[in-house]
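1. kindly generate the corresponding structure for this input.
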Amino acid sequence: MSQHWLSGMIKGKSVEILIGWDEPLKHFFMTIDPDGEPPIYSNLHEDPVVAFSHTLADYDLILKQYGVTGVSLAPGHPDGLHSALMNDQATGKMA
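-> Have a look, this model is predicted:
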């Protein structure tokens, strides 16, 4: 399972985003964690059919819905996160 830890902001407060590729289950996953608080979003809190079928575009939309700034999953974004995650999926990255 690949893991990418990112720092973002929601209304001036810091949040940590964990996103990656789960090779054994063949799906992307994501959590949004405010500092020192339980996650405000986790794909594991969704219906399994939905939780295990999200695309990176879906997760980018979820970040926007929660008002997260400073993180982008858009293709071609200069931070290269989209490319890194797609590479994780293509290569079956486990760590």
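2. C-alpha from now on. contacts and neighbour counts both.
-> Will do.
3. remind me, longest strand of the chain?
-> The single longest strand within the chain, with elements called by DSSP state E, is strand 13-22.
4. what's the first helix or strand after it?
-> Using DSSP states H and E, the helix or strand that follows strand 13-22 towards the C-terminus is strand 27-34.
5. show me what the longest strand of the chain is packed up against.
-> strand 4-10, strand 27-34, helix 81-91 (3 or more Cα pairs under 8 Å, 6 or more residues apart in numbering; DSSP states H and E).
6. one more pass at 6 Å, please.
-> Helices and strands touching strand 13-22, as assessed by 3 or more Cα pairs under 6 Å, 6 or more residues apart in numbering; DSSP states H and E, comprise strand 4-10, strand 27-34.
7. one more, for comparison:
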Amino acid sequence: MSRHYFKTTYAGKPIEVLMGFDRPLNGFFMVIDYQEDPEDDDDEGLVYSNLWERNPHPDSLIPYLEKLTALNISVPTEMLLEIEKDGEVKMGNKDVRHAMVDGTYTRTFIG
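-> A predicted model of the protein is given here:
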């Protein structure tokens, strides 16, 4: 499974978008999770999970791109292109953190 992480905000709160390719299920996935505030005991949970969908592991990123657009959440184009490539080669065992800092894209391989 390839996993790509991107931290941003949604509705004024910090979130993390996790997207990737699941090799055993031969499809893509996406989970958007509120980041926990250590001072706040009220965990709001998930913004979105692909498991809520009728087809939770599509063979294209299109449903997830549409969901990101509907939620007004942006992720780096470079991240999306890498995830698509992961699907093409049926990538497994890969973890990458993507970031945008002051308009500059960075990519860190973490495993």
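8. circling back to that earlier point, out of the helices and strands packed on strand 13-22 of the first structure, nearest to S72 of the first structure?
-> Proximity to S72 of the first structure, assessed across those by Cα to Cα, is greatest for strand 4-10 (9.6 Å).
9. counting contacts, what elements does that closest one pack onto?
-> Contact here means 3+ Cα pairs under 6 Å, 6+ apart; on that basis strand 4-10 of the first structure packs against strand 13-22.
10. and the contacts of the strand it packs on?
-> For strand 13-22 of the first structure, the surrounding residues in contact (Cα atoms under 6 Å, 6 or more residues apart in numbering) are 1-9, 27-35.
11. buried residues, that strand. List them.
-> If you call a residue buried by 16 or more other Cα atoms under 10 Å, then strand 13-22 of the first structure has these buried ones: V15, E16, I17, L18, I19, G20, W21, D22.
12. count of neighbours near H82 of the first structure?
-> The criterion is other Cα atoms under 10 Å. On that basis, H82 of the first structure has 19 neighbouring residues.
13. residue in the second structure paired with it?
-> Here H82 of the first structure is matched to L80 in the second structure, going by TM-score structural alignment.
14. now do G67 of the first structure
-> For G67 of the first structure, the aligned residue in the second structure is N72 (criterion: TM-score structural alignment).
15. give me the number of residues near the closest residue to that match other than its chain neighbours?
-> The shortest distance from N72 of the second structure to any residue other than its chain neighbours is 7.9 Å, reached at Y10 (Cα to Cα, 6 or more residues apart in numbering). Other residues near Y10 of the second structure come to 17 when the count uses other Cα under 10 Å.
16. do N72 of the second structure as well
-> 11.
17. and for the first structure, the residue most distant from the center?
-> Computed with Cα atoms, centre = their mean, the residue of the first structure farthest from its C-alpha average is G12, at 19.7 Å.
18. would you quantify the distance from the spatially closest residue to K94 of the second structure that is not a sequence neighbour to E84 of the second structure?
-> The shortest distance from K94 of the second structure to any residue other than its chain neighbours is 4.5 Å, reached at S2 (Cα to Cα, 6+ apart). Shown here: S2 of the second structure relative to E84 of the second structure, a distance of 11 Å by Cα to Cα, to the nearest Å.
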